[in-house]
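# mind looking at a prediction? Sequence and model below.
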Amino acid sequence: MKTVLITGANKGIGLETARQLAQQGYHVYLGSRDLVKGQQAAQQLHAEGLAEVEAIQLDVTSADSVQAARAEIGRQTKALDALVNNAAITGGMPQAALGARVDVFQQVFATNVLGVVQVTQAFIDLLQRAPQPRIVNVGSSGSSLTLQSDPTWKYYHHKAAVYPASKAALHMYTITLAYELRDTPFKVNVVDPGFTATDLNNHRGTGTVGQAGTRIAKYVLIGADGPTGKFISEEHTPVTGEIPW
């Protein structure tokens, strides 16, 4: 049975991705900063008939928590087939370039960038033991430097200094990671789930978690001929899926 770790999976897009991958036959490690909330989410999926889901306490900003999760998962399996780096925070809005506090930048980057680095580095050995490992970093089309610089883009006037900057940094990390793993079976991509109605945006999004989960799960499930080192946003380019960095 294939295995996947999803961070920030006790609700929203992470939980829906866990549901869809469990439906595809994966054993899902449901990462949750609050273990009780993670267990409640796992129980919810169990009630839907998805038995291969278990909660793992995982605070991506805590080295001790990440290492404890790595040790626990390592006790249960010799290989990890996929990692979905989904955990993220916005830091609250608005985020003016001249008004956003430095400590807010630090908090958001600690989760959205450093947390991804910390988790990826901790689990890379388990991923390397899988025959076709996959890493999906959940990004944002709003962090495309190309699109944000284009006055004709429909969201051109929707600017924020902190959250998009953190995702842009995540995108650069993904490019470098995919390059380093280019001669291996790894597939490493950024996937934009779309503007999804979740707690993260006070449910202002126009898409559903079902749509978002499908977009992320798709790039966990890609075969050996699938893309790597790409920025995927099927909300914006449904035919090819790829958008500019």
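Alright, I've got the coordinates.
# switch to C-alpha atoms for all contacts and neighbour counts from now on
Noted.
# surely residue 29 is within a strand?
Yes: under the criterion used here (DSSP: H, G, I helix; E, B strand; the rest coil), residue 29 sits inside a strand.
# in this structure it contacts residue 5, no?
Yes: Residue 29 lies in contact with residue 5 (Cα atoms under 8 Å); the separation is 4.7 Å.
# select the longest helix from the chain.
Scanning the chain for the longest helix, with DSSP state H as the assignment, gives helix 163-180.
# list the buried residues of that one.
Taking 16 or more other Cα atoms under 10 Å as the basis for neighbour counts, the residues of helix 163-180 that come out buried are 163-171, 173-175, 177-178.
# give the other helices and strands that it contacts.
helix 102-109, strand 187-191 (3 or more Cα pairs under 8 Å, 6 or more residues apart in numbering; DSSP states H and E).
# so which of the ones you listed is the most surrounded?
With neighbours defined by mean count of other Cα atoms under 10 Å, none of the helices and strands packed on helix 163-180 is more surrounded on average than strand 187-191, at a mean of 28.
# orientation of the helix or strand that comes right after it relative to strand 187-191 in degrees?
Along the chain past strand 187-191, the next helix or strand (assigned with DSSP states H and E) turns out to be helix 209-220. Angle, helix 209-220 to strand 187-191, by axes from the mean of the first three to the mean of the last three Cα atoms, to 10 degrees: 160 degrees.
# one more to weigh against that first structure:
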Amino acid sequence: MDFLYCKKGEGIIRLRCKFPQVNSERHSELIISNWIQLREPKNFVSAILAAIPLMILNTLLSITVLGIFSPFSLADIGINPSQTITLTIHLQDLAYLIGLVFIHEFIHLFFIPGFLMSDKTFLGITYFGGFVYSEEVISKSRYTLITLAPFILLSIILPGILGALDLLNPLAKILILLNAMSSGVDMLGLIFIMIQVPAGAYLTSNGIRTYWKRIDKSIPGSN
């Protein structure tokens, strides 16, 4: 199920509530057209488990940036070794968390070329979080930007800006670190692309599968 999320001129952003399934017919068409399927985890659970070390690495990197301005401590999440552990979650905090999910995914979406005009590009939200999906043909360099942008902007650059303005309160720190942690799966996907896809190649998606191919864009119909 997908429906209009917003409009801008003739463009639209589509919101999908379920991640697209692999289309076997599209898979055959891509293989016949010399697209190469990426070797990557076969499902989300495997991807999340494989990404745990990267989640930890991302979080440590973000903590390092936070430490320049306002060191992160366990007290920021209500843990004090000398006292009883208390963790209070307010509805407002949940709203901030949901907002973070949308902002993270919208940043991915924003860097996809022509996302407003594309009927192959979706912003998704499920019980397990958000996602951005596109079957557009995207260059490796742009794909890298799309993948890295939420982590760099929200967990590296944003804490620097908030720190300089003295606005790094405990909630802001937690949201920044949650974004860093959730970006671990993005980093895992990027590593597979960096290892397997040559420079100058293009990528496209078919459900959870990713494919790459060298394309000469100067030749009409080359994709």
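Thanks, I have it. Computed from a predicted model, the values in this text were never measured in an experiment.
# give me the TM-score for these two chains.
Scored against TM-score structural alignment, normalised by the length of structure 2, the superposed chains reach a TM-score of 0.32; 113 aligned residues with a Cα RMSD of 5.2 Å.
# sorry, back to before: closest to residue 212 of structure 1 out of the buried residues of helix 163-180 of structure 1?
Sorting those by distance to residue 212 of structure 1 puts residue 167 at the head of the list, at 16.8 Å, by Cα to Cα.
# before we move on, back to that, closest to residue 124 of structure 1 out of the helices and strands packed on helix 163-180 of structure 1?
Closest among those, once you apply Cα to Cα, is strand 187-191, at 12.1 Å.
# tell me the helices and strands packed up against that closest one.
Packed next to strand 187-191 of structure 1, using 3+ Cα pairs under 8 Å, 6+ apart, are strand 134-138, helix 163-180, helix 209-220, strand 231-232.
# just checking, what packs against the last one?
Read that as strand 231-232 of structure 1. Taking 3+ Cα pairs under 8 Å, 6+ apart as the contact definition, the neighbouring helices and strands of strand 231-232 of structure 1 are strand 187-191.
# and residue 186 of structure 2, how far from residue 161 of structure 2?
23 Å (Cα to Cα, to the nearest Å).
# of these two, which one has the most company?
When neighbours are counted by other Cα atoms under 10 Å, residue 186 comes out ahead of the other of residue 186 of structure 2 and residue 161, with 22 against 13.
# pretty sure the more buried one is touching residue 148, no?
Yes: under the contact definition of Cα under 8 Å, residue 186 of structure 2 touches residue 148, with a separation of 7.4 Å.
# in the strand or helix carrying residue 63 of structure 2, which residues are buried?
With elements taken from DSSP H and E, the one containing residue 63 of structure 2 is helix 44-69. Residues of helix 44-69 of structure 2 classed as buried by neighbour count (16+ other Cα under 10 Å): 47-48, 51-52, 54-55, 58-59, 61-63, 65-66, 69.
# elements contacting the next helix or strand after it?
Next along the chain after helix 44-69 of structure 2, taking DSSP H and E as the criterion, comes helix 91-110. Under the contact definition 3+ Cα pairs under 8 Å, 6+ apart, helix 91-110 of structure 2 sits against strand 121-126, strand 129-134, helix 140-152, helix 170-182.
# report the inter-axis angle for the second one versus helix 170-182.
If I follow you right, that is strand 129-134 of structure 2. Strand 129-134 of structure 2 and helix 170-182 meet at an angle of 50 degrees, taking the same axes, to 10 degrees as the criterion.
# tell me which residues in strand 129-134 of structure 2 are buried?
Across strand 129-134 of structure 2, burial judged by 16+ other Cα under 10 Å covers 130-134.
# ok, those vs residue 214 of structure 2, which is closest?
After measuring those against residue 214 of structure 2 - Cα to Cα - the closest member comes out as residue 134, at 18.5 Å.
# ok, and the closest non-adjacent residue to the closest one?
With sequence-adjacent residues excluded and distances taken as Cα to Cα, 6 or more residues apart in numbering, residue 134 of structure 2 is closest to residue 121, at 4.1 Å.
# so how far is residue 139 of structure 2 from that neighbour?
Distance check for residue 121 of structure 2 against residue 139 of structure 2: by Cα to Cα, it reads 15 Å.
# is it true that residue 32 of structure 1 touches residue 40?
No: using Cα under 8 Å as the test, residue 32 of structure 1 is too far from residue 40 to be in contact (10.4 Å).
# buried sites along stretch 91-101 of structure 2?
Within stretch 91-101 of structure 2, the residues that qualify as buried by neighbour count (16+ other Cα under 10 Å) are 97, 100-101.
# that older thread, report the angle between the longest helix of structure 1 and helix 102-109.
Using the same axes, to 10 degrees: helix 163-180 of structure 1 against helix 102-109 is 40 degrees.
# what's the local residue count around residue 74 of structure 1?
By other Cα under 10 Å, 15 other residues sit near residue 74 of structure 1.
# excluding chain neighbours, what is closest to it?
Spatially, and ignoring its direct neighbours in sequence, residue 74 of structure 1 is nearest to residue 126 (7.4 Å; Cα to Cα, 6+ apart).
# quick one: buried residues of the one helix or strand that neighbour maps to?
Using DSSP H and E, residue 126 of structure 1 sits in helix 115-128. When burial is assessed from 16+ other Cα under 10 Å, helix 115-128 of structure 1 yields the following buried residues: 115-120, 122-123, 126-128.
# export those residues to CSV and tack on distance to residue 72 of structure 1?
Compiled in CSV, these are given as follows (distance: Cα to Cα, whole Å):
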residue, distance to residue 72 of structure 1
115, 18
116, 19
117, 19
118, 16
119, 14
120, 16
122, 12
123, 11
126, 12
127, 15
128, 17
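# pull the most distant pair out of the residues you listed.
The two members of the buried residues of helix 115-128 of structure 1 with the most space between them (Cα to Cα) are 115 and 128, at 19.7 Å.
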